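**Q** next come a sequence and a model predicted from it.
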Amino acid sequence: MATVRLNFDPELAQFAASSFPAFDRVQGTNFPVTRLLFDPGATETAYFKFEAVNYGSGNLTCDIIWYAVNATTGVVRWEVALAAITQESDSQDVETKAFATALTVDDTHLGTTSKRLHKATITISNLDSIAAGDECWLRVSRLGGHANDTLVNDVAVTEVRLSYSDT
C-alpha cells in the first residue's frame, strides 16, 4: 500500500470569471514566493484539475499551505469540494458537472509571526464516485465572509497538497 501525493502550486490554479484570489509573486530575501491571495470578508475560489492516478479507495486528504500576509491572530475558514468524471463511462456533460458536497475546516493562526506557514487539513469524504484515472477538479475556497473566519487580512496560499491510497 502506497500513498499517492499530488502538489498544486499557485501557478496551476484556474479561476472562474469572478470571486477569485489574486495570483502574486513576492521577491523574498533569498527566493521568490508565489502565492494566491485570498481576501478577508469574501468567498474566493481557485480550481485545480488533475488525474486520479492509481486511486485505490478511501478518502482523500487535502492540505492547504497558507500564511497571513500581515496578521498574527485569527481563524481562516477553508472549504474544498471534488468533482470526478470517468471517461467513456459517465454521461455527464463536462461543462455542467456539479461538485460533490463541500467540506470545511477552521484553521487558527498560531501567533507571533505574520508570515508563518500553516497547514489546514481537510479529509475529503464526499468523493463523487472517484475512480482510478478519472478526470477530476478540486475546488478550494476561503470563506472570508463566514462568521468563523476572523483573520482580517489577506491569506496567501503557497501550495495545495492532495493525497490518497493506491489500494
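**A** Great, that's in hand.

**Q** please make it C-alpha for all contacts and neighbour counts, starting now.
**A** Noted.

**Q** and the gap between the spatially most central residue of the chain and Ser114?
**A** In the chain, the residue lying closest to the centroid (CA atoms, centre = their mean) is Val140, at 3.6 Å. The spacing between Val140 and Ser114, counted by CA to CA, to the nearest Å, is 22 Å.

**Q** what do you get for Lys97?
**A** 38 Å.

**Q** higher neighbour count, these two?
**A** More crowded of Lys97 and Ser114, by other CA atoms under 10 Å: Ser114, with 15 against 12.

**Q** shouldn't that one be in contact with Trp66?
**A** No. Using CA atoms under 8 Å, Ser114 is not in contact with Trp66, being 10.9 Å away.

**Q** next one: Ile122 from Arg25, what distance?
**A** Distance from Ile122 to Arg25, counting by CA to CA: 26 Å.

**Q** among these two, which residue is more densely surrounded?
**A** The residue with more neighbours, out of Ile122 and Arg25, is Ile122; 19 against 14, by other CA under 10 Å.

**Q** helix or strand for the more buried one, which one?
**A** In the assignment (DSSP states H and E), Ile122 maps to strand 118-124.

**Q** cool, Ala81 as well?
**A** strand 75-85.

**Q** next SSE after that strand?
**A** Next along from strand 75-85, by DSSP H and E: strand 103-108.

**Q** helices or strands next to that following strand in the packing?
**A** Where contact means 3 or more CA pairs under 8 Å, 6 or more residues apart in numbering; DSSP states H and E, strand 103-108 is packed against strand 75-85, strand 118-124.

**Q** also compute the angle for that strand relative to strand 118-124, please.
**A** Using axes from the mean of the first three to the mean of the last three CA atoms, to 10 degrees, the inter-axis angle of strand 103-108 relative to strand 118-124 is 160 degrees.

**Q** okay, one more to line up with it:
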Amino acid sequence: MFAPVDIIQGTSFPMPRLLFDAGADEARMWKTSAVSYGSGAWTIEVIWYAVNATSGVVRWEIAVAAVTPETDSQDIETKAFATAVTVDDTHLGTTSKRLHKATFTVSGANLDGVAADDDVRIRLRRIGSNVADTLANDAAVTEVRLSYSDS
C-alpha cells in the first residue's frame, strides 16, 4: 500500500504531507540520482508529525536500490531493494502535530553498491504492523532529506 498524499490548510499556510496509517504497512518511493556521490554512508532524515497523538513510537524503514547506467545489466523493472534499515522514533510528548526527525545512517551493503551518478530509488515505509510501532494515529511526513559526501 502507498501512503496517500494530502494537503491540509493550516492557519497561516498549507501543509502538504504523506499520511502513513497506524497499524498498516505503507510506503512511498522516490527516484533520484547520486549526483557527485563520493563514498561513505548516506544520512536520510524523515521529518514527520503525529496527526492527533502525543505519545507512541513509529517504526520507519528506508531501503535503497541503485543501478549504474551503461554498466549494470540489471533489468530496471525487476531490480530489488537492498536490505532495509529501520529506526524506531519516539514521539516527544505534550504536543500533537509537533515536528519530529527520524535519522537513518545507510551504509555498506544497505546502499546497494551505489556509485557516483547512479540511478537510485529510495523507499520509505512505516511498519505499522510491527509491535514496536505504538503511535495510534497517522504519522504525517512533510519532508525526506538526503545527504552524503562528495569525496
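**A** Perfect, thanks for sending it. Source: prediction; values computed, not measured.

**Q** quick revisit: how big is the offset of the strand holding Ile122 of structure 1 relative to structure 2?
**A** Strand 118-124 of structure 1, aligned to structure 2 and superposed, deviates on average by 0.4 Å (mean CA distance after the TM-score superposition for structure 1).

**Q** so where is the helix or strand just after that strand in structure 2?
**A** Remark: after strand 118-124 of structure 1, the chain's next helix or strand is strand 135-143, criterion DSSP H and E. Using TM-score structural alignment, the residues of structure 2 aligned to strand 135-143 of structure 1 are 119-127.

**Q** same deal with stretch 36-45 of structure 1?
**A** By TM-score structural alignment, stretch 36-45 of structure 1 lines up with residues 18-27 in structure 2.

**Q** what's the first-to-last distance across that stretch?
**A** The first and final residues of stretch 18-27 of structure 2 sit 10 Å from each other (CA to CA).

**Q** that stretch: how far from the chain's middle?
**A** Centroid separation between stretch 18-27 of structure 2 and its chain, computed with CA atoms, centre = their mean, to the nearest Å, is 12 Å.

**Q** which residues does that stretch contact?
**A** 1-6, 123-130, 133, 135-142 (CA atoms under 8 Å, 6 or more residues apart in numbering).

**Q** out of those residues, which are buried?
**A** Using 16 or more other CA atoms under 10 Å as the burial test, the contacts of stretch 18-27 of structure 2 include 3, 123-128, 133, 135-141 as buried.

**Q** of all pairs in those, which one spans the longest distance?
**A** Greatest spatial distance among these (CA to CA): Arg123 and Ala136, at 22.6 Å.

**Q** average distance between the match of strand 135-143 of structure 1 and structure 1?
**A** For stretch 119-127 of structure 2, the mean deviation from structure 1 after alignment is 0.3 Å (mean CA distance after the TM-score superposition for structure 1).

**Q** who touches that stretch?
**A** By CA under 8 Å, 6+ apart, stretch 119-127 of structure 2 touches 20-21, 23-34, 58-69, 114, 133.

**Q** one more time with 6 Å
**A** Residues outside stretch 119-127 of structure 2 that contact it (CA atoms under 6 Å, 6 or more residues apart in numbering) are 25-33, 59-67.

**Q** filter the residues you listed to the buried ones?
**A** Buried among the contacts of stretch 119-127 of structure 2 by 16+ other CA under 10 Å: 25-28, 33, 59-67.

**Q** out of the residues you listed, which is nearest to Leu92 of structure 2?
**A** Nearest to Leu92 of structure 2 among these, with distances taken as CA to CA, is Arg59, at 14.6 Å.

**Q** what residues are up against that closest one?
**A** Residues in contact with Arg59 of structure 2, defined by CA under 6 Å, 6+ apart, are Val87, Asp88, Arg126, Ile127, Asp133.

**Q** Ile47 of structure 2 now?
**A** His100, Lys101, Val141, Thr142, Glu143.

**Q** make TSV out of those and add distance to Thr43 of structure 2.
**A** Formatted as TSV, the contacts of Ile47 of structure 2 follow (distance: CA to CA, whole Å):
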residue	distance to Thr43 of structure 2
His100	16
Lys101	12
Val141	17
Thr142	17
Glu143	14
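
**Q** nearest to Gly38 of structure 2 among the residues you listed?
**A** Glu143 (24.0 Å).

**Q** to which residue of structure 1 is the closest one aligned?
**A** In structure 1, Glu143 of structure 2 lines up with Glu159, judged by TM-score structural alignment.

**Q** leaving out sequence neighbours, find the closest residue to the equivalent of Tyr37 of structure 2 over in structure 1.
**A** By TM-score structural alignment, Tyr37 of structure 2 lines up with Tyr55 in structure 1. With CA to CA, 6 or more residues apart in numbering as the criterion, Tyr55 of structure 1 has its nearest non-adjacent residue at 4.4 Å, and that residue is Ala132.
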